[in-house]
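*Asks:* Provided below for reference: sequence and predicted model.
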Amino acid sequence: MLIESHNNPFPRRSDVETLLEDGSYKEIVSIFAEQGVFLLGRKQIMPDLMTRFAFGEDFYERVFSTLSKATYGISITGLRVSMPSGINLLTFLQEQIESQQPEHKYEPKITQVFEQSKNVLAKIQYTKLNPRFSEYRRRDIYQIEVSASKINEDEVEFRTYPKTSTDSLVARDVIIASLDKINCVPNSMDLEELPVQSRVDLFDQILRGTPGAIWRVDEVCGLTVRAGTPSSGADNDSDVEQSLDESDVRMLQSAILEGKNLRDHKIVQELLNDEFYFSAATFWASKPGVGGSLDQYKVRIEFKKKPQVLVVNVSDSRSPNADNESWEFQDLSPNIGRETIEYFWNEVHLKYTGCRERIAEGARRVRRRETP
């Protein structure tokens, strides 16, 4: 049990710290708010705040269940890196087998590497302190799989399908540690490296879609904004995030459908003035170009900060009823779910790269004008 039966209704600090290891604590703020307690602060001070409240064993068991649940649906995350064209991915990853990271809190290591189709797969094992037995320092063993494939002669993509945010963190850290050994640095997918206006433009392009593309965005149902000074770097951006009101989301969706730029909308201008920018979007997407299917899939694109990765998730599917005025929700097919996230994963990469290239070209033009 999270709270032992020793007549102490307060949780131990070690229990709370272990529960918050995954870096996802938004849900816990909502749960406390239901009890009339409103928490505001960074993750680092949450253990001190939470241990001051005694709601009883059942309440903290609910907190445990909420924070330790796996990601719903199917997710994808990863990174891309420029590597020497002559490198053999199979050999490179095999050389990392059993390479320990003793300083890493999850003690990850690659345990197996093999070829499958055109990809190289690496199995990674890590251990994690069990929150229910943190007093006894009991660690559970987990395993994730990372695939590596060449996109072109000079670029390699590493991707995984995480079930928890810890999976994302471990996969990222293991691959980066392996790349460090050959002096390769992953290509950035960091929102904070874009000017604030370009961050808005990126989400504008994602939600607007590509003309003639197989997939299209049908309905925007959620937008998340993050606080951060536009001129600041990633180290100075805060962890504060919030979801836009439904009415604001509907107005922005109307603007997109009308072909207007998001950055010109009054709501977005107010957000920028208050030093907020988009960090995630949730929407329903369909694939009408193939067989005229009207089925829709709920997709979330999120630029996470901890760990600092791009995650694309698909969580639900629905079909229109005969009257075309209501929806019937269905079980998500693993095959179509994976196809969906891989499509939008590639789309976000393409549009992010386009933003970076336009920024670089703009800088070159300025330098040319300034050169006598």
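*Replies:* Alright, I've got the coordinates.

*Asks:* when you work out contacts or count neighbours from here on, use the C-alpha atoms and nothing else.
*Replies:* Noted.

*Asks:* hang on, P47 in a helix?
*Replies:* Yes - P47 forms part of a helix when assessed by DSSP: H, G, I helix; E, B strand; the rest coil.

*Asks:* ok, now which ones touch it?
*Replies:* Going by Cα atoms under 8 Å, 6 or more residues apart in numbering, P47 touches 13, 16-17.

*Asks:* what about it, distance to I28?
*Replies:* Remark: distance between P47 and I28 (Cα to Cα, to the nearest Å) = 11 Å.

*Asks:* do I359 as well
*Replies:* Taken as Cα to Cα, the span from I359 to I28 is 39 Å.

*Asks:* please identify which of those two sits among more neighbours.
*Replies:* I28 (20 against 14; other Cα atoms under 10 Å).

*Asks:* for the stretch 151-300 of the chain, which segments count as helices?
*Replies:* Ranges of helices in the stretch 151-300 of the chain, per DSSP state H, counting those that start in this stretch, are 165-180, 196-208, 246-257, 266-273.

*Asks:* next up, a structure to set beside the first:
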Amino acid sequence: MNDDLVPSRLSPADVLRVGAVGLRARRARVVLSALGIAIGIATMVAVVGLSESSRADLMARLDRLGTNLLTAEAGKDATGRRIQLPENAVAMVERVGPVLHATATADVDARIRRSDVVPDERTAGVTTQAARPDLLTALGGRVAEGVWLDPARERLPATVLGAVAAERLGVARTGETIMMNDIRVVVVGILEPIELVPTLDRVAMVGFPAAERYFGFDGHPTTVFERSTDASVEDVRAVLARTISPGDPAGVKVSRPSDALAAKAATDEGLTTLMLGLGAVALLVGGVGVANTMVVSVLERRQEIGLRRALGATRGAVRLQFLTESLLLSALGGAAGALLGAAATYGFARVQGWTAVVPPWSLAGGLGATVVIGVLAGLYPAVRASRLHPTRALQAV
């Protein structure tokens, strides 16, 4: 009749219940062990989330600013002297078929001072440039206060300051005056920061006619800005230098300002990889902590294991019990870490003014990693527990 006896098997619900009992009996140790897993998962989820949020914000900025802006600057010739772009450079560029808009700025030899009592050498790091009335439209810039140079104001001793220039000169509102050489010029506008061309933030801009009339400007532009259709940017880029300076195209430097933002995205991606590596190290340390907890748990519960074995529990049931405890412990840390990482992402993104993005795959990947860690960390303690002989285990003190 004994041949008909079949060892009973634990149902999945019983396995979970038995594993949870083992964790509840050692709550402080469980919390500390799960904390290592939680830190690792939170780091990885937050790093991915913040990287994706930053990238989404960057892409939104690029969409808003446009990636079809090209700049052509006067370079230097073989002797090291700066070449001159032709006065009709803008008109020449506008004749290129795909070009939608072209404008220019030019360096002006005028020293900036806050007032006539400031020494000539105290320029506050602000330079002067001539600008066309259509410059702001081409660059997608905006006026923070006052007005931009229109066809009337571009002929007068009036200036529009970049955001940094206004701060350095201590100009807080329009209507104030500054000195350009020995000429008092009225500030008619202050710009918001120009993301695509940040060098203009440190410039005081006057109109081309005013620069020629008051500061001896010769009319040759220094930088030409061009916008074309998105599909033709590279084609225009290839011919822009030859169009502006047919005799010396090598002396014209052509660039796309949005490339700097794209390079920033690539740098952020490299930093994300580094931070993910640090998160993986933290997760590994957490896994070692779980394994250590489970080994100590086996040593402390030898009598419990021996009693279960004496009552008929199979080695497989014992292995399953301790493996379940390890999985539950890792899952507890993983779930807490995923929530903490998501919360950190949303909090930081809100402070930065970004749209928070937490990819679902990062949460799923984090929880999946905890399952793997739980299995690896609990496998050895579970096997060790199943190999304890009932008699020796019951004799343990």
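*Replies:* Thanks, I have the structure now. Predicted model, so just to flag it, every value in this text is computed and none were measured.

*Asks:* need the TM-score between these chains.
*Replies:* Superposed pair, TM-score by TM-score structural alignment, normalised by the length of the first structure: 0.21. Supporting alignment: 129 aligned residues with a Cα RMSD of 6.7 Å.

*Asks:* need the helices of the stretch 151-300 of the first structure in CSV (columns: mean neighbour count).
*Replies:* Shown next, in CSV, are the helices of the stretch 151-300 of the first structure (neighbours: other Cα atoms under 10 Å):
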stretch, mean neighbour count
helix 165-180, 20
helix 196-208, 19
helix 246-257, 16
helix 266-273, 15
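
*Asks:* quick one: which of these is nearest L310 of the first structure?
*Replies:* L310 of the first structure sits nearest to helix 165-180 of all the helices of the stretch 151-300 of the first structure, at 9.6 Å, using Cα to Cα.

*Asks:* and the closest one, what other elements does it pack with?
*Replies:* The contact analysis (3 or more Cα pairs under 8 Å, 6 or more residues apart in numbering; DSSP states H and E) places helix 165-180 of the first structure against strand 74-82, strand 139-150, strand 155-160.

*Asks:* what about the helices in the second structure?
*Replies:* In the second structure, the helices defined using DSSP state H lie at 12-24, 27-65, 89-94, 135-139, 163-169, 208-215, 233-244, 258-300, 302-310, 315-352, 360-386, 390-395.

*Asks:* just checking, V188 of the second structure touches A144?
*Replies:* No - counting by Cα atoms under 8 Å, V188 of the second structure stays clear of A144, with 11.1 Å between them.

*Asks:* of those two, give the one with the bigger neighbour count.
*Replies:* V188 (21 against 15).

*Asks:* what sits closest to T128 of the second structure if chain neighbours are left out?
*Replies:* Residue nearest to T128 of the second structure in three dimensions, not counting chain neighbours: A204, with 4.9 Å by Cα to Cα, 6 or more residues apart in numbering.

*Asks:* okay, now the one you found: neighbour count?
*Replies:* 28.

*Asks:* ok, it touching A163?
*Replies:* No - A204 of the second structure is beyond contact range of A163, at 9.6 Å (criterion: Cα under 8 Å).

*Asks:* just to revisit the earlier point, ranking the contacts of P47 of the first structure by neighbours, who comes first?
*Replies:* V16 (22 neighbours).

*Asks:* quick check: next helix or strand after the helix or strand containing that one?
*Replies:* Take DSSP states H and E as the rule and V16 of the first structure turns out to sit in helix 13-19. Using DSSP H and E, the helix or strand that directly follows helix 13-19 of the first structure along the chain is helix 26-34.

*Asks:* how about that next one: buried residues?
*Replies:* 28-29, 31-32 (16 or more other Cα atoms under 10 Å).

*Asks:* same thing with stretch 376-388 of the second structure?
*Replies:* Applying a neighbour-count criterion of 16+ other Cα under 10 Å, one finds 376-386, 388 buried in stretch 376-388 of the second structure.

*Asks:* now render those as TSV, adding distance to P209 of the second structure.
*Replies:* What follows is those, written out as TSV (distance: Cα to Cα, whole Å):
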residue	distance to P209 of the second structure
L376	76
A377	77
G378	80
L379	81
Y380	83
P381	84
A382	86
V383	88
R384	89
A385	90
S386	92
L388	95
